[in-house]
Every structure is written in C-alpha cells, then in structure tokens.
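1. with the sequence up front, the predicted model follows.
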Amino acid sequence: MELFSMAILGLIVFVCYSFTYLIWSLVLQYWKDQPCYMLAYECFKASEDRKLNTDASAKIIFRNKNLGLEEYRFLLKTIVSSGIGEETYCPKIVMEGRENCPTHDDALYEMDEIIFQTLDNLFSKTKISPSQIDMLVVNVSLFSPAPSLTSRIINRYKMKDNIKSFNLSGMGCSASLIAIDLVHQLFKAYKNTNSYAIVVSTESMGPNWYCGKEKAMILSNCLFRIGGCSMLFTNNESLKHQAILKLKCLARTHFGSNDEAYQCCIQVEDDDGYRGFRLTKSLTKAAAKAFTLNLHVLVPKMFPLKELLHYYPLLRKSSKTKSSALVETMGIGLNFKSAVEHFCIHPGGRAVIDGVGKSLELSDYDLEPSRMALHRFGNTSAGGFWYVLGYMEAKKRLRKGDRILMISFGAGFKCNNCVWEVMQDLDDANVWKDCIDSYPPTSLVNPFMEKYSWLNDEYLSFVRME
C-alpha cells in the first residue's frame, strides 16, 4: 500500500513538473517571439498615358499577327468577363508596340520605375533613412538580373554594408507573404529588437508579354498589369504606436509535390517558341486543395475557442473528401467572420475571388475591396494585396483592433495566408485618391463587347482575318 501511495505521489509530481515545464516553455517562446509591425506601405501608380482602355487593348490584340478569328473571339469573351476595367496600367514597351522584342534595358527600366518610385515615397513618408535599413527583401518572379535587384537598390540608396539582403524569384503571386514571413523569421534569428526591414513586391510584365496564340497563355495578357508595392517593417516595440498593422499569424502551404498542381501555373514556351505564362483549367482545383491544407494550419491559430470546438470534426471530415469543388473543400463550414473583420483576397482573377467568397460564405461587402482592386489595377501579381488594403483604407473601413485575413495563391503551387491586426484607425486615400469616390461603380462589365461584338458574327466564320 505504501509503495502504491509513493507511486501515485511520484506520478502527481511528474505531471506537475511536466505541466510547469510546458507552461514555462510557452512563456519563453512568447518572450522570444519577435513582433512584426508594418509602419507604412507605398503602391506604384503609373502615368496616365499607360492606361489600357478598350481601344488600346484592341490595338495591341489586332497587331499580333499570330492570332486568328478564333483567338480574337476567345480574347473578347475573356476580357469582357474578367472583371478588369479600362483604367489599368500597361507596360511601357507594350504601349509602344515593342512587346515582341524586349531588351534587358527595358526590363531594368520597368523595375527601376516601380521600385524607386515606391521606395522614394516610402522613405519620404516615414522619415526613415535608407541607411537605417537592416534587412531588404525583393520578390520579382520573372526577372532576376546580376547584380541582383537588391544590390541595385542598395547601390542607389547607398545602404550600409552589413545589410541582410535577399532576392526572391519564381515565387508567383503569393511571394509578398513569403517575403514578409522571411522578414519575421529574420527578426527572430538576429534577436535585434530595434531593426528595420524593407520588402519590395512587384513583377516584370513588359518583357514577359506573350506574343503567341495558345489560349491558356493568352490569358496572362488579359489579367496581368504593372504594379508593385514597397513596405517598411520593424520589430521595435517602442514604435508600435506608429505602426499601422501587426502580424498575428502566417501559414504557408506548398502543393508542388502534386504534378497537376505544379503544372497549372507555369512559365513555358509554346510550340512556336513564344515564351509565356500558362494558366490551365486545373488551377481552380489546385487552389482549392492548397487552401484547404493551409486552413488546417491557420485556423487553430486565428479562431476563438468556441469556433475551434466545432472545427476538429469538420477538419477530419474535410480531410477525407475527394471533391475538388471550392465550396466543399475550402471553408469546411467555419464562420470566418467570428475570427476576422476584413478579407483581403489576392485580386488574381474574378473566378478566384468569387470562389473563395462562396466557399467562406462572404458577402459582396467582404469581396468588394478585392473586386475593385482587380477592376481598377488588374492582377499586379505579388503587389496586388496592397491595392486591396489601400481600398479598405481609402474607404475608411479599417479601425483599431480590426483583424484582416489575407489569402493568396501562387505558382508552385502555393497558398500563403496570414492575419493582421490593425493598430490604428486608417484613412489614407493612397493610390485610390483620384477615383475612390466613384467606387464601387454601378457595373463591372467591360465595354469591350459594345465596340467589338461584331467578332461574334456568324458570317466571319467563313472569312480569314488579316
């Protein structure tokens, strides 16, 4: 009996010790975790002569001699239903008619224009000197020169010689959150509680304009436009009263082991040797699966306990489903509005925005910022998030304490999502200043059909268009 009592006592001591150790480990982990505050961001806005209206779009399309009537009709249908308006911005070399023969200097010019304009505005706005920057991360998927773009920035602004610089390429539309995650990890690794970091997210559009006739590759010309954003971050707790956002949690999912997902969004050459970006019908299926996998990681970090009690049975059920439908695999029955107030879906295309909205049971109000960013600026790749955030801010939707869920998909295939906390009431009109009062418009229908509906006339089926 005495031995039994001693065994019970020993077990109790062991359990208490284990529990204390667990609590202490969690406390230490909390103390060690470095905060990640966003102090400011600046989006790129091109000059008015770059606007791609209906007539400019038609001119670009009709000068491609590789296209025939079937391709013209496909483009007409795609443009009209894309959700993109007439005020997006086109690369300079495309407006000048030189998209079929881009040079290295053209690529550098496009990057310099976007990167240096946004960085100049960011430094001016925050009064932070380039010499104070400790970390620099640049993500551009389709252009990686030597010296790197980070080196080009460091040289231009004469940044300090011990700066930690990283150049990310090939990451696709979700690269912005990858870059931010890298900054957050660097804050933890270097344990300097007074660091500044810059993230630049953009894409090389002009030199990668597709000049062939494959429909799956023409899509990229219809959706992608020039844009980008530069952001300033710090882990300095004393500056949190100046911060606009605080990173609460971030989850990254890579579905590249699946061949179909890997191939659904990929840069290739067509049969005629024209290089472009191919978007296949499998993209929606890959996005649904990747998003579901991501939510399994993200949901426990962002939801209140009450919702989590309903989560695990749904998690087990959704993990067994074989369906690829967005509605059945993405939302898994959770009330996302119990965890966040705002939804920032990457404006990659109308189908993706609508699909995510349907699966998460979001309202038109929730989807409005992403739809309007797509309409006004198009798909600006990794920089697209911040045009959506800018819309929310310009509409004075963001109040202190609000939470924002950012949802992104990218080549690979990747799904990267995160949650931000709004640190102060935000109302800067930013790049939306000249048009925010006219948004949302009464209709998102592109007027391309009004002028070029004749392409669908049956008699043209017997005519070869030159």
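-> On my side now, so go ahead. Numbers count the residues shown, from 1 in each chain.
2. make it CA atoms for all contacts and neighbour counts henceforth
-> OK.
3. quick one, longest helix in the protein?
-> helix 2-32 (DSSP state H).
4. for it, name the packing helices and strands.
-> If you count contacts as 3 or more CA pairs under 8 Å, 6 or more residues apart in numbering; DSSP states H and E, helix 2-32 packs onto no helix or strand.
5. gap between that helix and the chain center?
-> Distance, stretch centre to chain centre, for helix 2-32: 44 Å (CA atoms, centre = their mean, to the nearest Å).
6. which outside residues touch the very next helix or strand once past it?
-> Elements were assigned by DSSP states H and E; along the chain past helix 2-32, the next helix or strand is strand 37-43. With CA atoms under 8 Å, 6 or more residues apart in numbering as the test, strand 37-43 has contacts from 118-119, 121-122, 126, 227-235, 240, 242-247, 383, 386-387, 430-431.
7. tell me which of those fall in strands.
-> Taking DSSP state E, the ones among the contacts of strand 37-43 that sit in strands are 228, 229, 230, 231, 232, 233, 234, 245, 246, 247.
8. ok, the first one to residue 48 distance?
-> Okay, so that is residue 228. 16 Å (CA to CA, to the nearest Å).
9. and if you look at the second one?
-> With distances taken as CA to CA, residue 229 is found 18 Å from residue 48.
10. so these two - more neighbours on which side?
-> residue 229 (27 against 10; other CA atoms under 10 Å).
11. what about the nearest residue in space to the more buried one that is not next to it in sequence, how many neighbours?
-> Once flanking residues are discounted, residue 229 sits nearest to residue 43: 4.2 Å by CA to CA, 6 or more residues apart in numbering. The tally of other residues near residue 43 (other CA under 10 Å) stands at 28.
12. what about residue 43, distance to residue 121?
-> 9 Å.
13. tell me the contacts of the closest residue to residue 400 other than its chain neighbours?
-> Nearest non-adjacent residue to residue 400, counting by CA to CA, 6+ apart: residue 424, 4.2 Å away. Going by CA under 8 Å, 6+ apart, residue 424 touches 241, 243, 244, 245, 399, 400, 401.
14. for the residue nearest to residue 229, give its distance to residue 123.
-> To residue 123, residue 43 is 13 Å away according to CA to CA.
15. all helices for the stretch 301-450 of the chain, in order.
-> Ranges of helices in the stretch 301-450 of the chain, per DSSP state H, counting those that start in this stretch, are 305-320, 326-329, 350-359, 364-377, 384-394, 448-452.
16. most tightly packed of those?
-> helix 384-394 (a mean of 25; mean count of other CA atoms under 10 Å).
17. take the one below as the second:
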Amino acid sequence: MASTGEHHLLSTEIVNRGIEPSGPDAGAMTFSVRVRRRLPNFVQSVKLKYVKLGYHYLTKHGIYLAVAPVVFLLFGAEVKRFGRKELWHMLSNSTGGYDLVIVLALFTLLTFTLTLYIFARSRSIYLVDFACFKPDDDLKVTKEEFIELARKSGKFDEASLEFQKRILESSGIGDETYVPKSIMSTEKTSTMKEGRAEASMVIFGALDELFEKTQIRPKDVGILVVNCSIFNPTPSLSAMIINHYKMRGNILSFNLGGMGCSAGIIAVDLARDMLQANPNNVAVVVSTEMVAYNWYPGRDRSMLIPNCFFRMGCSALLISNRRRDYRRAKYTLEHIVRTHKGADIASFRSVYQEEDEHKFKGLKISKEIMEIGGEAIKTNITTLSPLVLPFSEQMFFFSNLIKRYFSGTTTSEKSSHRLPPVQQISQFEPSSSATKPYIPDYRLAFEHFCIHAASKTALNELERNLGLSDKNMEASRATLHRFGNTSSSSIWYELAYQEAKGRVKRGDRVWQLAFGSGFKCNSAVWKSIRRIEPPATGNPWLDCIDRYPAEALSS
C-alpha cells in the first residue's frame, strides 16, 4: 500500500477479487490495489514563492523602464509650458533661471536613466549553429542484439538479463541506438583508456562538424565549456579539446562534472555569463556522456536501469555575442531558469553513484525518482511561466488559484495528506462543487518543445501534466526511439529533429527542458531569428527523418 501523502504521485486502481473462500476472513469481499507511480499534478499545489521568483526575473531591470517614462513625461510637461521663443529667451538669458534648472535637471536625470538601462541590459546571445554526433553504423544495436551481447559478455546472470530485457521492451528505445563495442567485452570497460577513447570519438566528431558548418577557426574561440557527468579525467576533457585543436593560450576553459542530464543548459548558462563579461567573443559548449565508463556489470536492479537507457551521443554549440553574427545566427537566447533541489536528502540521493555489495560501481536510481523529479519540474515550470506565458493565461491561472483558495480546495488538499491512503482516494473523487485547477496552455508560449528524452514513462507523464499533444512530444519520443537517452545532449538531437522536418520558422520559440541528478531541472528558451530550412548535410536525422513520426512513438 502507498504511504500517506502520495495521492498526487500514484495512480491507484481498486480491483474486486470476489469472496474470500477460507481463513479468518471467509465470506468477506476482497480487493487488490494496483499502484503505479506518476508525476505529481503540477497545478494541484503551486507554491506562490516560485511564482514570485518568476516575476522577479521578469522585472530585474524593470526599475529603469518604470523610471524613464515618468521622467520623460515630467520633462515634456515642463518644456511644453514654454513657446519656442520663450524657451530660447530662457536659455539665452539669466531670467527664469529657476525653470531652466528644473528643465536641465530633468533632462540630466532622463539621460542618466536611459544610459544606466542600456548598460545594465544584457547583451544579446546568439546561437550561430550546433552539431550532434552520429556514430558509425557498426556501433548500432537492436534491443535483441543488446541482450545477446550482454549475455556473451559473461557479466550478468539470467535474472539480470531478463530484467534488462523487460526494461528495454517498455523503454521507448528503438533498434538503431549506438553503444561502444567495449561494453560487451569480457574485460573491464570502465577504464581511463576506454573513457578517453570514447570521449575522443564523440567530442571530436561533433566539434569537427561544428567547425565545418560555422567556418570558424578553433583559434578564434575565446570561451570553452564542456560538461560530462561521469567521466572526469586529468587533464580535463576541455584540456583534451584545447590540445587536439591547438586553441589559443588565453582561452577561458571550463569543465563541468557530476551534474547529470540537465548540465547542458547549465553549460549554456555559464557560457552566457562569460560572454556578458567578455564582449565581442564566441563560445563553444560541448555536452556529452561516456557510456562505457558508466557501464554497470553487477546485479543490483536499481543500478542496471541506466544500462538500458543511456546511449552514445554528443552535441557542440557555437554561441556568440558579436553583433555581426546576428545575420548568420539561428536563434537568440531569451531565458534560462535553473532549479536545484539538492538541499533535500531524498532529491540528493535520487540518482547516486556508488558501489554495490560486490564493489561494482554504477548509478543507483531511487524508486521515488518520478515523484522527486516531478517536484523539481513543477518548481521550474512555475518560475518560468511568468516569463513566457501570455498575459491572458496568467490572468486565468491566478483567478483560478484565488478562487480555489477561497473555496477551500487548496486547504482540503493540504489536510488530506494526513488521511489514510484509502480515504485519500475517496477524498479526491470528482465533485461538481470543487474548483478544478487551471492548467496554463504552454502551446500559446512555445511553438516547439524539446523535453529531455529520459524515458517513455517520463515523457508520457509530462505530456499528461502539461496538457501537450503527441505532436508537441514528437521530437522527444523520436529522439528516445532513434538515439536513446544521450543525457545532456538529448535536447539538441530534438532540436535537430525539428530542423530536419523544416518546422522552425522565423519568430518561433523553442522550450528546452532538462532534468537530472542533484536533483536539478533547468529550462532554456530560444527564439528563431529566421526560417530554418531543412539541411542537406550536417544533421543526424537525414537518413531516417522520413520514417518519423512512427505509430509506435505514441503507443
């Protein structure tokens, strides 16, 4: 039976099993309860502090915008009192000095306010282009081949193989994902040598394509940010890139480790901050994960799950703050909102790297990962909403929240956390008098959705909670099916999918939502500068885009 307080997190079905034939309860009706873990309903218990945080982001520089019109109106009203001849006479003579002082003071204040706003305003950040690595076909495996190779490696018993097979069948992953050859060998794969070999393959493959597409020289790159959660050698991956491409000696280099699947947006955020501090510059952001180094050869089921989902992948972006790059850039960065739940011990331990009882290293996935992830996502979306939702949607949401508050709906929800599970079920059966929560229509704020392709279950739950359509989730499901979970780079494979379909038009807004260990959830919003034509080269979807969307994606 579910623990108290999980009525938002579990889908519960009570099944009548008939009459108990024997025992102390003979003759009594018996029931069984089926419980399936789900994401929490995002709008059932919205915390206003996160809504306020979103408006804080929105009005960060609003003081300048508020002061400037007031000063301008006062200045205009003061000048309007005088005719042209009177104003000239006042400026050329000492008479009327008091009025002249007021006019000049207001003019100075107006100039100072506008100047302060211009310098305080963030510089525009352009995404010139990006590249996603596509491995060679000899690294491609079907789900059946994956299990057979795992069996031949001799690292798993039959129970572990059967468990991985069941996970794969319901994972949403197709038969064309990529894995390193080394993981199926009988030898140990999580070695520095194997990690460096895989890193060189995926990172240099993505960067070679990026430099070719953008025609920029590696020596022109002023800022380099690399994120890889598990594999962090010395020298770092960023140093490996600098050495390989012979980049300049004064490059600002950063290497982010241990930050999970949401680290791609964190890396973009860091690159943005560095570009704000270093004008007329370009940055390269590389997001990847090493599959072989993260391979778990043991029998702990919670640590076998990553084996089934994670696949090879890497993305590389070229970001610029140079005005001359506007004409050739694809997108401008509008917003980044980051949420970190690491202060909570359950969130901190939800995705945890450790050794099992046999000293095999791996990632342990908590059974409460859906609930924990859902809370982080809900917090992030609540903070993001004031920045992106149309005013009408915000009004509907707040009026509904106030109505539910005064009708006592939110109070009853809080008090029901103390009820036993069976009473919780009856407590929340539909009632005609209860005010239903209003779910904002995020399709009015974004034309394209790139939600981290973590698993089929996570994507289904996010679609349900956010009120999205199958088409909105198409890029995420297609990426999971074709490339698997490529960790922090998955959101870029999804954007590459939208471009390959020719769907990105001028002015479209793209929402990238990523979540991972910590527990963290991050959002990035991009706006298309121009229509993106379907590429002839340099896109990982070119050989298979016509096969998507497949019917299997929505099943």
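-> That came through, no problem. Please read these numbers as outputs of a predicted model, since none were measured by experiment.
18. counterpart of the residue nearest to residue 400 of structure 1 in structure 2?
-> Residue pairing (TM-score structural alignment): residue 424 of structure 1 is matched to residue 530 of structure 2.
19. follow-up on the earlier one: need the buried ones from the contacts of strand 37-43 of structure 1 selected in PyMOL.
-> In PyMOL, a selection of the buried entries from the contacts of strand 37-43 of structure 1 looks like this (16 or more other CA atoms under 10 Å):
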select buried, resi 118+119+121+122+227+228+229+230+231+232+233+234+235+240+243+244+245+246+247+383+386+387+430+431
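20. quick one: secondary structure of the aligned residue in structure 2 for residue 252 of structure 1?
-> Counting by TM-score structural alignment, residue 252 of structure 1 lines up with residue 338 in structure 2. Of the three states, residue 338 of structure 2 takes strand according to DSSP: H, G, I helix; E, B strand; the rest coil.
21. counting neighbours, what do you get for the nearest residue to residue 338 of structure 2 once chain neighbours are set aside?
-> Once flanking residues are discounted, residue 338 of structure 2 sits nearest to residue 522: 4.4 Å by CA to CA, 6+ apart. Neighbours of residue 522 of structure 2 under the rule other CA under 10 Å: 25.
22. rewinding a little: wait, the match of residue 252 of structure 1 sits on residue 518?
-> No - judged on CA atoms under 8 Å, residue 338 of structure 2 makes no contact with residue 518 at a distance of 12.0 Å.
23. for the residue nearest to residue 338 of structure 2, what are its contacts?
-> Contacts of residue 522 of structure 2 by CA under 8 Å, 6+ apart are 262, 265, 266, 336, 337, 338, 339, 380, 513, 514, 515.
24. quick check: residue 201 of structure 2 vs residue 77 of structure 2, distance?
-> Separation of residue 201 of structure 2 from residue 77 of structure 2 (CA to CA): 67 Å.
25. if you could redo that for residue 199 of structure 2, that was the one I meant.
-> 66 Å.
26. please apply the same query to residue 209 of structure 2.
-> As defined by CA to CA, residue 209 of structure 2 lies at a distance of 59 Å from residue 77 of structure 2.
27. and if you look at residue 345 of structure 2?
-> Counting by CA to CA, the gap from residue 345 of structure 2 to residue 77 of structure 2 is 59 Å.
28. likewise residue 357 of structure 2?
-> 79 Å.
29. again with residue 248 of structure 2
-> Separation of residue 248 of structure 2 from residue 77 of structure 2 (CA to CA): 56 Å.
30. and if you look at residue 462 of structure 2?
-> In terms of CA to CA, residue 462 of structure 2 sits 53 Å off from residue 77 of structure 2.
31. repeat for residue 553 of structure 2
-> 63 Å.
32. one more: residue 480 of structure 2?
-> 62 Å.
33. just residue 228 of structure 2 next, same as before
-> Residue 228 of structure 2 is 59 Å from residue 77 of structure 2, by CA to CA.
34. which one of the two is surrounded by more residues?
-> Neighbour count, other CA under 10 Å: between residue 228 of structure 2 and residue 77, residue 228 has more, with 26 against 12.
35. need the counterpart of the more buried one in structure 1.
-> Residue 228 of structure 2 maps onto residue 140 in structure 1, by TM-score structural alignment.
36. which residues in the stretch 101-250 of structure 2 form strands?
-> 126-132, 140-141, 177-178, 223-228 (DSSP state E, counting those that start in this stretch).
37. so who does residue 325 of structure 2 touch?
-> So residue 325 of structure 2 contacts 126, 128 (CA under 8 Å, 6+ apart).
38. nearest residue to the equivalent of residue 366 of structure 1 over in structure 2 in space, please, no chain neighbours.
-> Using TM-score structural alignment as the criterion, the counterpart of residue 366 of structure 1 in structure 2 is residue 472. In this structure, residue 472 of structure 2 finds its nearest non-sequential neighbour in residue 449, 5.9 Å apart by CA to CA, 6+ apart.
39. in structure 1, what residue corresponds to the one you found?
-> Per TM-score structural alignment, residue 449 of structure 2 is aligned with residue 343.
40. isn't that match right up against residue 367?
-> Yes - at 7.1 Å, residue 343 of structure 1 counts as touching residue 367 under the criterion of CA under 8 Å.
41. what residues are shared contacts of those two?
-> By CA under 8 Å, 6+ apart, no residue touches both residue 343 of structure 1 and residue 367.
42. who's in contact with the aligned residue in structure 1 for residue 461 of structure 2?
-> Under the alignment by TM-score structural alignment, residue 461 of structure 2 pairs with residue 355 in structure 1. By CA under 8 Å, 6+ apart, the residues touching residue 355 of structure 1 are 326, 327.
43. on that earlier part again, please report how far the residue nearest to residue 400 of structure 1 lies from residue 242 of structure 1.
-> Distance from residue 424 of structure 1 to residue 242 of structure 1, by CA to CA: 8 Å.
44. what's the answer for residue 217 of structure 1, then?
-> For residue 217 of structure 1 relative to residue 242 of structure 1 (CA to CA), the value is 44 Å.
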